[in-house]
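Chemist: Provided below for reference: sequence and predicted model.
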Amino acid sequence: MANLCITSLIFLSFLPIICLSFSPENPTDRRILVLLDDFALKSSHSIFFKALQNRGFELDFKLADDRQINLQRYGQYMYDGLVLFAPNTERFGGSLDLADVLDFVDSGHDLILSADVNASDLNRNIAAECGVDFDEDPSAMVIDHTNYAVSDTEGDHTLIASDDFVQSDVMLGSAKMEILYSMKQAPVLFKGIGHSLNSANNLAMKVLGASPSAYSANPKSKLSNPPSLTGSAISLVSVVQARNNARIMIAGSLDMFSNRLFKSGVQKAGSSNKYEKSGNEQFVTELSKWVFHERGHLKAVNVRHHKVGETDEPAMYRINDDLEYSVEIFEWSGTNWEPYVSNDVQVQFYMMSPYVLKTLSTNQKGLYYTSFKVPDVYGVFQFKVEYHRLGYTSLSLAKQIPVRPFRHNEYERFITTAFPYYGASFSTMAGFFIFSFIYLYSK
């Protein structure tokens, strides 16, 4: 019995070390719930799912109407990401509903939603809450008679070859952008519905757009009224980065993720360039890396400030003190943290409004620093770093510090600016003495 107790105590003493050794030190979401309309999508879209698994993700496949669906257990989320490949589902199974999906995102988790022709109201409502509005016509598709993919049959020009990518190497990878700039990138094949970005939502952004000649309509019927979505206003794939850094990807085509379009060759109408493989796989893979925080994720550590010549952080500053401020910023590369290098990180010394705004210098190794003089205003100030850059998670750092005036014994004995007052005081005393002498001794 005594040996058992000793063994138990030893195990409990090492339990924190064991837990720390298995705790992830990276921001990448690792467990993802995939909701499908049909399990056949596991095989028809296997390349996309396999790519996620090869990058270390654990995928849990379920039918969208499964009664056992649940995102939480005992108040804790069981998944880090959600992939909705169920465009026709009118209602999720179990306790999952629209509010649960939005709460999942509001808690900082990531979402990929793919709609399709005849997308359900549930999928449309989720997208609308994220700032994306699909075409109201349930049978509408994106049609482009100029930038369609050439095929053996003429077709209705709903298979679009788009190369209108967002110019961001953070979202699409630096290698992809170099290929794109050299005009060697294969277009992305898209067949589905278009959407527009809600002007009231400044967090949504188009990453794959349609050409100016595209429009959204029913390909099986003649146009009786002008299309509601036309030209470059049509977005094929959009992303949203919420203020809590949760990331969302919304696509209007489920086929875009399929093995068939991944492997399909592509030739854009009017172009002599013919590619043996479309750009779908590379585009979707690189964008999914961004969505699941494998790229563009920043963290700030070691926020410090102190007086010049000192190392300890003071409890308060005095007006006109010289101080130094520093912070270290790192970026997740997918495997480890690397120094983030930029020249646009700024710090504010803030009270109601910024009294000091300084651009931080960097040593190219992740350290950002600056020095400045405390303003001649006392009160409660904040060191604030609000960093927002396209494709990167936002940084919001704030550290409060009071600033006091000089104490009465810290001023100089004679202040230069007070000399007129000194002169007035002594001249008044001298005048009073002369007046008193004349009044007392003159007849």
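Modeler: Ah, there it is.

Chemist: can we go C-alpha only for contacts and neighbour counts from here?
Modeler: Will do.

Chemist: count of neighbours near L357?
Modeler: If you count neighbours by other Cα atoms under 10 Å, L357 ends up with 15.

Chemist: distance of it from H306?
Modeler: 17 Å (Cα to Cα, to the nearest Å).

Chemist: ok, G192 next?
Modeler: Noted for G192: a distance of 57 Å to H306, by Cα to Cα.

Chemist: those two: which is more packed in?
Modeler: Applying other Cα under 10 Å to G192 and H306 shows that G192 carries more neighbours, namely 26 against 20.

Chemist: can you tell me the closest non-neighbouring residue to the more buried one?
Modeler: Spatial nearest neighbour of G192, excluding adjacent residues (Cα to Cα, 6 or more residues apart in numbering): S253 at 4.4 Å.

Chemist: below is structure B, check it against A:
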Amino acid sequence: MANLSVVLITTLISLLPILTHSFSPESPTDRRILVLLDDFATRSSHSIFFNSLRNRGFELDFKLADDPKLALHRYGQYLYDALILFCPAADRLGGGLDLAAILEFVDSGHDLIVGADVNASDLIRNIAAESGDASAVVIDHTSYAISETDGDHTLIASDNFIESDAPVLFKGIGHSLNAANSLGLKVLSASSAAYSASPKSKLLSPPTLAGSAISLARNNARIIISGSLDLFSNRFFKSGVQKAGSSKKYERSGNEQFTTELSKWVFHERGHLKAVNVRHHKVGETDEPAMYRINDDLEYAVDIYEWSGTRWEPYVANDVQVQFYMMSPYVLKTLSTDKKGVYYTTFKVPDVYGVFQFKIPVRPFRHNEYERFITTAFPYYGASFSTMAGFFIFSIVYLYNK
């Protein structure tokens, strides 16, 4: 794709769409990671990235992708909390691992990083295709990095991403994001002049993927899919970078900062929220009822905290929302906050009875809870009394009139 392929994908829980599932009540980052490689040489060539994970408290288990003893779970329990696939050439995985097993691993709430390159196998492309489409080499004749290889415009210097001190070096394939995936985000994009094609053949027709539609990397449960394995390499970390058309030269690329922040996100060291102490009750009361009645005034509150890397801190935002829904949302409210982690709001229970999320029954008024005479029902009262009066008059006339 013409986009530098780095994509983020995340799963969310229902009541608060911004909250992700918490793996541990104490720390969401104290986890084991399985790293699958084509060759153990990658362990050395990408050591800076791996060491940064170790220094942040992760336990890495390195294995070759074709290891016959590979296993993600045993006796019904998962052995790892996250998976890194730095094995772009692997046609198949050992130990019976396949596409279905990896997708099941992700669907069960575990994290995944996929690093691909121009030699990406069908297996790696199929994994990436679950959230978009992997394409050919990304070429950019305007935003390439100046290098010793004259005319090589596949080494791209991109600054179309989160703020960084220097451009990021990218060399690999692009990725288009599936428009139907509302949880996918492009975190590294190509310039409008980029396109995806084979650099060794003539371009006889317009490329199917071009411009900023090309993702250089992308992110889901949480997942990162990168079209460049070199993006995480020591060589790119230490390389100086000068963007074509610019006189400014950076001593080091922004790759290390970029991948560090990206890995903090995917492994829940940042942007990880937890909701605790959810409570709701009728206005003016304190006890949570077994059910609500239609048109009741309801108070809802929840405490939200964010993991800072070392401890849980109050989360402060102005766009946290709560949904009260049955099949579809009936109430969508933005919560107020005391800026100490407590979010709250009040709303009226809809005039529809059934079982609503947050799993609370809503019942109609009982017969003795209505007003004795309802104004809107006066026409029906009149019709009823006039019918009775008419029947009485008819009976008198019929019985006594000769």
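Modeler: Here it is on my side, so go on. Predicted model, so just to flag it, every value in this text is computed and none were measured.

Chemist: ok, back up a step: how about the secondary structure of whatever residue of the second structure lines up with the residue nearest to G192 of the first structure?
Modeler: Correspondence of S253 of the first structure to the second structure, assessed by TM-score structural alignment: S228. For S228 of the second structure, the assignment made with DSSP: H, G, I helix; E, B strand; the rest coil gives coil.

Chemist: for burial, what's the neighbour tally of S228 of the second structure?
Modeler: Residues near S228 of the second structure, counting by other Cα under 10 Å, number 28.

Chemist: what's near enough to touch it?
Modeler: By Cα atoms under 8 Å, 6 or more residues apart in numbering, the contact list for S228 of the second structure reads S5, G115, A116, D117, F170, K171, G172, I173, L216, A217.

Chemist: hmm, the fifth one is touching D159, no?
Modeler: What it means is F170 of the second structure. No: counting by Cα atoms under 8 Å, F170 of the second structure sits too far from D159 to count as a contact (10.5 Å).

Chemist: tell me which of those two has more neighbours.
Modeler: Under the criterion of other Cα under 10 Å, the comparison of F170 of the second structure against D159 puts F170 first, with 29 against 20.

Chemist: what is the aligned counterpart of the more buried one in the first structure?
Modeler: In the first structure, F170 of the second structure lands on F190 (TM-score structural alignment).

Chemist: now that match, nearest residue through space, not along the chain?
Modeler: Using Cα to Cα, 6+ apart, the closest residue to F190 of the first structure is I160 (5.1 Å).

Chemist: list the buried ones in stretch 300-311 of the second structure?
Modeler: Using 16 or more other Cα atoms under 10 Å as the test for burial, stretch 300-311 of the second structure gives Y300, A301, V302, D303, I304, Y305, E306, W307, S308, G309.

Chemist: might one say that the third one is in contact with R279?
Modeler: Yes: the pair V302 of the second structure / R279 is scored as a contact, 6.3 Å apart, by Cα under 8 Å.

Chemist: so G382 of the second structure is in which element?
Modeler: Per DSSP states H and E: G382 of the second structure is located in helix 378-400.

Chemist: L123 of the second structure reaches L97, doesn't it?
Modeler: No: judged on Cα under 8 Å, L123 of the second structure makes no contact with L97 at a distance of 11.0 Å.

Chemist: give me the common contacts of the two.
Modeler: Here L123 of the second structure and L97 have no joint contacts, going by Cα under 8 Å, 6+ apart.

Chemist: in the stretch 1-150 of the first structure, which spans are helices?
Modeler: Assigned by DSSP state H, counting those that start in this stretch, the stretch 1-150 of the first structure shows helices spanning 2-22, 41-44, 46-54, 98-106, 121-129.

Chemist: now the strands: where do they sit in the stretch 201-350 of the first structure?
Modeler: When assigned using DSSP state E, counting those that start in this stretch, the strands of the stretch 201-350 of the first structure occupy the ranges 204-209, 214-217, 235-241, 247-251, 266-267, 274-275, 297-307, 317-318, 322-332, 337-339, 346-351.

Chemist: right, I'll leave it there.
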